[in-house]
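*Asks:* based on what follows, work out the 3D shape:
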Amino acid sequence: MPLKKEQKYRSWVEVDLDNFIDNLKEIKRLIGPQVDFMQVVKADAYGHGAIEISNIALKNGARMLGVANADEGVQLRISGIEAPIVILGPSTTAEIEQIIKYSLTPSVSDAAFAKRLNNALTKSGHKLPVHIEVDTGMGRGGTMHNEALKLILEISKLSNITIEGIFSHLASSEKIIPYNEKQWKHFSVLLADITSSGIEIPIRHIDNSGAILNYPDFKLNMVRPGIMTYGLYPSPDDESKARLAQVMSFKTSIVLLKDFPEGYGIGYGSTYITKKQTRIATIPVGYGDGYGFILSNQGKALIRGKRAPIVGRISMDMCTIDVTHIPDCAVGDEVVLLGRQGKECISANEIAAKAGTISYEVLCALGKRAPRIFLQKGKTDAVEPRLRRIFIPDEEKSISRIDNIIRHCLQTRARDEELGNAIYYEMFETLFGKEDRRLELRSGFRYDISIAKLPKAKNTATYKDYLRVSTHVEYKKTFRDNIFMIGCASNTAQLAALFEDQRCEYRWLMNNGKDLVMDRDFTVEQVRIDKVNIPIIETKNTKRGYEIWCGSDQLKKKINTEVKLEIEISTKKARENKIFPIYLVYPVRGLDINFNYEKAGIKNVREESFFAGRHPQPSISIKKGKSINIKISDKNWIFPTSGVIFTWDI
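*Replies:* All right, here's what the predicted structure looks like:
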């Protein structure tokens, strides 16, 4: 299906989600309702786009996802996928940290790795499920089948690991041969021995795509379809056993048309010489895009519903097509290198046969530099930019690079560059501020405010004009600096300056009452971290307000750990101001605000709350004449630009 003009790319991969869903339905028909399936999405879902494919598969019955390594699993987790993710290959020690952090399920083949994983889990206070991989004849990953029971018994004693699954892999499932039966026998004997030993492993799987088609009796209680979900048969002999439709198409367009005389050399090395007057179309696809060099002078393309030969060498970024027999073709015409156009179709198996490889490699390689266009019900459902398919190692996660990726993703999601930029900059400034301040996450935020009349003081008549304000603030956060500051500002400019100092834990605005003096009427009564009193080191007036500095060398051991911080403050507020605002400037999980005014001599106290977040529905409890309590569950995040304003009459 040709793309609209505004959707054109140099090349693009179309992923037909309707075909993918139909393939899943066919698989579910073959395995029956009692068997679960794991959608295999390794290698970017065989080149189809792992994030979208995973989401569609999960919506259509997949119980879990299968990946090749921790990085692939992390990419899915970061995208928001919460389903179980199994790493099907042996994991390395270096991956353990990511496995734990992102709750991935590793496959285990040896005791040494299991013990290292268990030790790391013990230190982190987590538990994880694992799947035991068994080598029944593949000669690759997994513990040997005759040693597997010993390993399982050993791992079952580890305190932080649960054996959730066990699996093996058939070496030649695309064929019906005795060797597969031999592997099945080894696995069946092992499963029986495990049961006899009193160990229950709930998930058991050996069937991949070929076995689903050729060995339906092997399916156990889970299968792992891969290639057939993408519409390809493991072998031509399997085509009569299921109804599958190819999901991927790889397309580009003609960028140049030229006529050449007889005897003209085309491309590097002039490996093709024109035999007559010849029209050549150039397309912006080469081996750098995964269209293999080996297809030089033997590949095919579809243009205006007709087959046309690739002629000359395939370059890194371009290749050439003889279109002499298609006189009406023009620059901009769609060119199909994989997929259907009109009545003609080029399959991955056809390309693989010419390239001397297998269809799996063709799918994984094609369109390395191309966006994925996801089609559903004949329309573009989503566009995945190439950048999102590049998983960035930790050492390359520069802030500027990540910012650009996020901005481009938002542009694509909004389907409008200007709107995407607007969302990005609003989000960035809301969370990080103009100076790119460090993002602090807080939880268990509690704010107790008590306001009351000031006691009568000698030689002053102004005590009636003010209220005494006592506040207790507490929250949990990751501790960053052993020396930190609490600030009091007299105007919004000073307050803004305090916000830009990452060491400022708490800020107060004292901008009402001509008789108020910050260093006299703003007092930090107590600061505690994990119930230990923290000394005040210094107090001083600066251009940005009144600063109270706290901390000690002993706090250095708390850096980068979660702490509970408590701050108690006493100050005054002009009675006639009749407003008490509370604003959240950091993302917070859970909120509990108590506003106590029983002794303040004010009336008609009311609240106006505004919360930004996914589900920030507050529970509001009012004790008339005494207090107002606002609470949001610890399960919910509240984002900056949220707050509460209390107002009253006098």
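*Asks:* switch to C-alpha atoms for all contacts and neighbour counts from now on
*Replies:* Noted.
*Asks:* ok, now which ones touch Ala365?
*Replies:* Gly47, Asp289, Gly290, Tyr291 (Cα atoms under 8 Å, 6 or more residues apart in numbering).
*Asks:* tell me, how many residues neighbour the second one?
*Replies:* I take that to be Asp289. Residues lying near Asp289 (other Cα atoms under 10 Å) number 18.
*Asks:* roughly how far does it sit from Phe374?
*Replies:* According to Cα to Cα, to the nearest Å, Asp289 and Phe374 sit 19 Å apart.
*Asks:* in stretch 533-553, what's buried?
*Replies:* The neighbour-count check on stretch 533-553 (16 or more other Cα atoms under 10 Å) flags Ile534, Ile536, Arg544, Gly545, Tyr546, Glu547, Ile548, Trp549, Cys550, Gly551 as buried.
*Asks:* contacting residues for the last one?
*Replies:* This means Gly551. Applying Cα under 8 Å, 6+ apart, the residues near Gly551 are Asn482, Ile483, Phe484, Ile534, Pro535, Ile536, Ile537.
*Asks:* and this one, please, so the two structures can be compared:
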Amino acid sequence: MAKEAFIERSWVEVDLAAFRANLRALKAKMGAEQGFIQIVKADAYGHGAPEIARISLSEGAVALGVANPEEGKLLRVQGFKEPILILSPSLPCEIPGILDHELWPTLSDTDFARELDHACAERDIRAKVSLKMDSGMHRSGVLADGFTELLATLDKLPNLELQSVFSHFAASESDPDFSQAQEKEFLAILKKHKVKVPWIHLANSAAVVNGFGKSLPLCRLGILSFGIYTHPSQKEKIDLKPVMTFKSTVAQLKEIPAGATVGYNRSWKATRPTRYAVIPVGYADGYDFLLSNRGTVALKGTLCSVIGRVSMDMICLDVTDAGRVEIGDEVVLLGNSAEEMRAENLAAAYSGSAYELLCQVGRRAKRYYYDGQRLVTSSPLSRREFVSSDYPDSKLNQIIKAAISQRVNSEEMGDLISRDILRVFFFNKDREILYRRDFRHHISFSDSGDPHFWRAATTLSFSKTLQNDYFTVACANSVEALKAYFKRRDVEYRWLMDSNFELSPEVFSLSSVRIDGIELETKLHFRNACMEIRCSHPRLRDLVGHEVLFEIDTLTLYPRNSHQLSVFITELTHGVKISFSHPAELEPIECVPIFAGQNKYPRVSTGKTTITVSTKAEEWVFPKSGVVFAY
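*Replies:* Coordinates of the predicted model:
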């Protein structure tokens, strides 16, 4: 899609080609064998963490850096599998999220390290961690004496794996002597303790430009990669292009005489007849209040001054000398090629920070991502990605209904479909959806020695999260009796016998039942006109909450005078294979799949005496799907 003009209250354009060019310029300044970590904290300085992360990784970034576990979680939700380092200290209450999403926390004290190790032990996992040394910035990190103690503590914590050691320059863009002293101290401490870890990093973007930290394996690229200079001297050393442009439109045009004032507290007074434009952006949109009577905005190539105070939702521009101006004209609030519009120069107008300005820009603005002139993608007004676990079930139900209604363009249909989904999956209750994976069910008929019955041997296997330290197999000779067992979460296998049978182990039995290869103990109960077989083992307690492999083999009798065999899927299932091996005398056999899900027409293959119905491993199959073999 070609670049086009937008007429909105405000929007942000992110130039991915400029970002890529900045990365390459910075990489040219790095050490010959040096890799980099891309810093994407604060939504990649307001640019959009997922989009910036994708470009960075394609340019060789080995990891992503964030400020807290929540930022790391959002990247994981977006599908990023690469290492994610939490650069700031974490809190004990954040440990579950850190482990859930396999983030790398930074250690600065022994107490947190011990709590993290204990949490890992409870889950029987190991966590990769970073250790931060304070080499002179005196913010976060551990000083030299504490570094020694923390290293010694880590040696005694078997569940923590030290992967990264780093420090941070305090003034690498402006104080070379202090930066050299920091680097010297950091390297001396590493040498003293013979620290050997895969990742050691010290240099930030400014340090890369000034040649510090080049001997270390990694560096961290942040603000400069977004085209923002942090010191005037950098302009002579590297050419950087602003990545973000913040735009709005003219909403109203007015004229006032000399002596009239504009805005709250009458802070600006016209010295001549003045024409001015009202722009629908204010400090709530991230246009800083301190730009009141100081800011500069580009309008059709002309730089116009902000007059009056910046309001919550509006600013005013003096357009007296801007030529022809119309409602709907585009204005540039930050970015583009004009020096005055660079974030660092706008921030300098009020002695502010370009970091802050970027992070707060466009809070209510949609973002458009371009690669050159081509629109690649866009993101909604809210920059926060949807994370289902953050919402209660009632809210999720509303979201499901609203999404389906919009998709089918009918609120009535959306309501009906969403209700049916909840009914099928949850049996009209708020219950967690558990699903099976790699479901394989094989039924084999052979001679039983009785002219009225076939010997039916079934082999069932699937993977699923184990919910309890036992499960149940149920067998009944009536649909009504078996129906209750479809609502019980502890029942993993159900078999409907012919109504002429009296239930007994002679007509239905488990020949083998295993979980992850553990042969289970079985105990038979007769209850509610049904056989219940409880399958358990003491070792299952350690497997609860983990995905395990179920294997259930049964032996039973099947009437010869029946002319069909039916197999049904009772749970949401990921990948299905159902096969029926039969005596030749049953031919011809008609196979009738009844599937709902991603593929309504599963593959049917026929061998000499076997018919197989299967889906691809990645295809979802909905409950109540199944197959009928008619003969």
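*Asks:* before we move on, back to that, so which of the contacts of Ala365 of the first structure is the most crowded?
*Replies:* Neighbour max across these (other Cα under 10 Å) = Tyr291, 27 neighbours.
*Asks:* what is the longest helix seen in the first structure packed up against?
*Replies:* Identified as the longest helix of the first structure according to DSSP state H is helix 178-196. Contacts defined by 3 or more Cα pairs under 8 Å, 6 or more residues apart in numbering; DSSP states H and E place helix 178-196 of the first structure against helix 148-155.
*Asks:* what's the mean distance for the very next helix or strand once past the helix it packs on versus the second structure?
*Replies:* Downstream of helix 148-155 of the first structure, the first helix or strand assigned by DSSP states H and E is strand 161-168. Strand 161-168 of the first structure, aligned to the second structure and superposed, deviates on average by 1.1 Å (mean Cα distance after the TM-score superposition for the first structure).
*Asks:* what kind of secondary structure is the aligned residue in the second structure for Ala94 of the first structure in?
*Replies:* Structural alignment (TM-score structural alignment) places Ala94 of the first structure against Cys93 in the second structure. Put simply, Cys93 of the second structure is helix when judged by DSSP: H, G, I helix; E, B strand; the rest coil.
*Asks:* show me what contacts the residue nearest to the spatial centre of the second structure?
*Replies:* With distances taken as Cα atoms, centre = their mean, the residue of the second structure nearest its centroid is Val77 (1.0 Å). The contact partners of Val77 of the second structure, by Cα under 8 Å, 6+ apart, come to Val387.
*Asks:* Gln598 of the second structure now?
*Replies:* So Gln598 of the second structure contacts Glu619, Trp620, Val621 (Cα under 8 Å, 6+ apart).
*Asks:* the second one maps to what in the first structure?
*Replies:* This points to Trp620 of the second structure. Trp620 of the second structure maps onto Phe639 in the first structure, with residues paired by TM-score structural alignment.
*Asks:* that's a strand at that match, yeah?
*Replies:* Yes. Looking at Phe639 of the first structure with three-state DSSP, it is inside a strand.
*Asks:* quick one: it from Asn160 of the first structure, how far?
*Replies:* For Phe639 of the first structure, the distance to Asn160 of the first structure (Cα to Cα) stands at 34 Å.
*Asks:* check Pro640 of the first structure too.
*Replies:* Pro640 of the first structure is 37 Å from Asn160 of the first structure, by Cα to Cα.
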